[in-house]
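> output the structure for:
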Amino acid sequence: MTISPKLLKILLVEDSKSDAVLIQETLSSSRLLDELYVVRDGVDATNFLYQTGSYTNAPRPDLILLDLNLPKKNGQELLAEIKADENLKTIPVVILSTSSTEADIVKSYQNHVNCYLVKPVELDQFVHVVEAIEHFWLALAELPSSQG
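Next up, the predicted model:
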């Protein structure tokens, strides 16, 4: 008897439309991805995670891909909020940011990020990073159940 792998739900918090489209296209062929939800700012991400506003039927994501430089509420604020919440803190969060500053990296890990990756400028390297996220987080890592 073969056990089918769990299909995962990812929340992508990304204000750059071009980066979001590239991530969506790269992950679209994944056999392990159930759904990729995209929100463009930190406030919408909060509403999604707490199922408020227009996101009352939003599912709990299995993984969050988070940009730092977001409008309305930045990625560090959102990360700190997620990791301080008993119901959300077990959701793995991967920072995917253009920032490679030591201060941003250190602050992210102080806020309990699970992984910090710098977005490459080159298209093929960007795709490689997204594929590496897919391989590790969707195929290799054991994630907690959706109940947290």
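
> contacts, neighbours, all on C-alpha from now
Noted.

> show me what counts as buried in stretch 133-148.
133, 134, 137, 138, 139, 143 (16 or more other Cα atoms under 10 Å).

> just to check, the last one is in contact with residue 93?
So the one you mean is residue 143. No - Residue 143 lies out of contact with residue 93 (Cα atoms under 8 Å); the separation is 11.3 Å.

> report the secondary structure state of residue 117.
Going by DSSP: H, G, I helix; E, B strand; the rest coil, the secondary structure assigned to residue 117 is strand.

> another one to check against the first:
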Amino acid sequence: MASFAFFRVAPILTPRGYDLVVMSEKLTILLADDNADDALLLQCACSEAGLDYGLMVVQDGAEVIRYLQGEERYADRAAYPMPALLLLDLNLPRMDGMAVLRWVRQEPSFQRLPVIIVTGSLDERLADRAHALGANGLLVKPVAYHDLVEAIRQEGKHWAHEAELAGLPH
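Sure thing, here's the model as predicted:
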């Protein structure tokens, strides 16, 4: 059985590569994960669940901030659209996930952006800290692939709906 806490899994579309751009007229998900295997697992599970959303992948915490602020290569919003959801690994190089979450919640432009923390183990203190900092959910990895696909299939539309209600750009 998969381990989940206070969250709904976000939809993701399978990409063309790891450090990639997936063009989509639909909602965009930003995945911050430096582990290519974990990123690919999430991408494949979401694709198998039949969800049709754009996915952007970044590999460190500083890159999340550059992406959100539209800096450097991310200035082209046609190629790098604003995400409707951030899937945020905790163990990122250059700036960890908690620091990124803190930054996101302090920035007026991103305070309503749903953030799901992705972590390797369920720790009550970690979950409490993430929730206190404003995380919308927590996904514990690794989960059984079938369980991940089913959770995404059942819950995938929730965050897209929430993003639309919040008026987030996409």
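
> returning to that earlier point: of the buried residues of stretch 133-148 of structure 1, which belong to helices?
residue 133 (DSSP state H).

> nearest to residue 81 of structure 1, of the buried residues of stretch 133-148 of structure 1?
Ranked by distance to residue 81 of structure 1 (Cα to Cα), the buried residues of stretch 133-148 of structure 1 are led by residue 143 at 20.0 Å.

> from residue 61 of structure 1, how far off is that closest one?
Distance, residue 143 of structure 1 to residue 61 of structure 1, by Cα to Cα, to the nearest Å: 11 Å.

> just tell me what residue 141 of structure 2 corresponds to in structure 1.
Taking TM-score structural alignment, the alignment pairs residue 141 of structure 2 with residue 119 from structure 1.

> tell me the centre residue of structure 1?
The centroid of structure 1 falls nearest to residue 65 when counting by Cα atoms, centre = their mean (1.5 Å).

> neighbouring contacts of the helix or strand containing that residue?
Residue 65 of structure 1 belongs to strand 63-66 when assigned by DSSP states H and E. Applying Cα atoms under 8 Å, 6 or more residues apart in numbering, the contact partners of strand 63-66 of structure 1 are 8-14, 75, 91-97, 137.

> ok, and the closest non-adjacent residue to the corresponding residue of structure 2 for residue 98 of structure 1?
Aligning on TM-score structural alignment places residue 98 of structure 1 opposite residue 120 in structure 2. In this structure, residue 120 of structure 2 finds its nearest non-sequential neighbour in residue 141, 4.8 Å apart by Cα to Cα, 6 or more residues apart in numbering.

> over to residue 166 of structure 2?
residue 112 is the one closest to residue 166 of structure 2 (Cα to Cα, 6+ apart), at 6.9 Å.

> residues in contact with the one you found?
Here residue 112 of structure 2 is in contact with 105, 166, 168 (Cα under 8 Å, 6+ apart).

> how does it look with 10 Å?
84, 85, 104, 105, 134, 136, 162, 163, 166, 167, 168 (Cα atoms under 10 Å, 6 or more residues apart in numbering).
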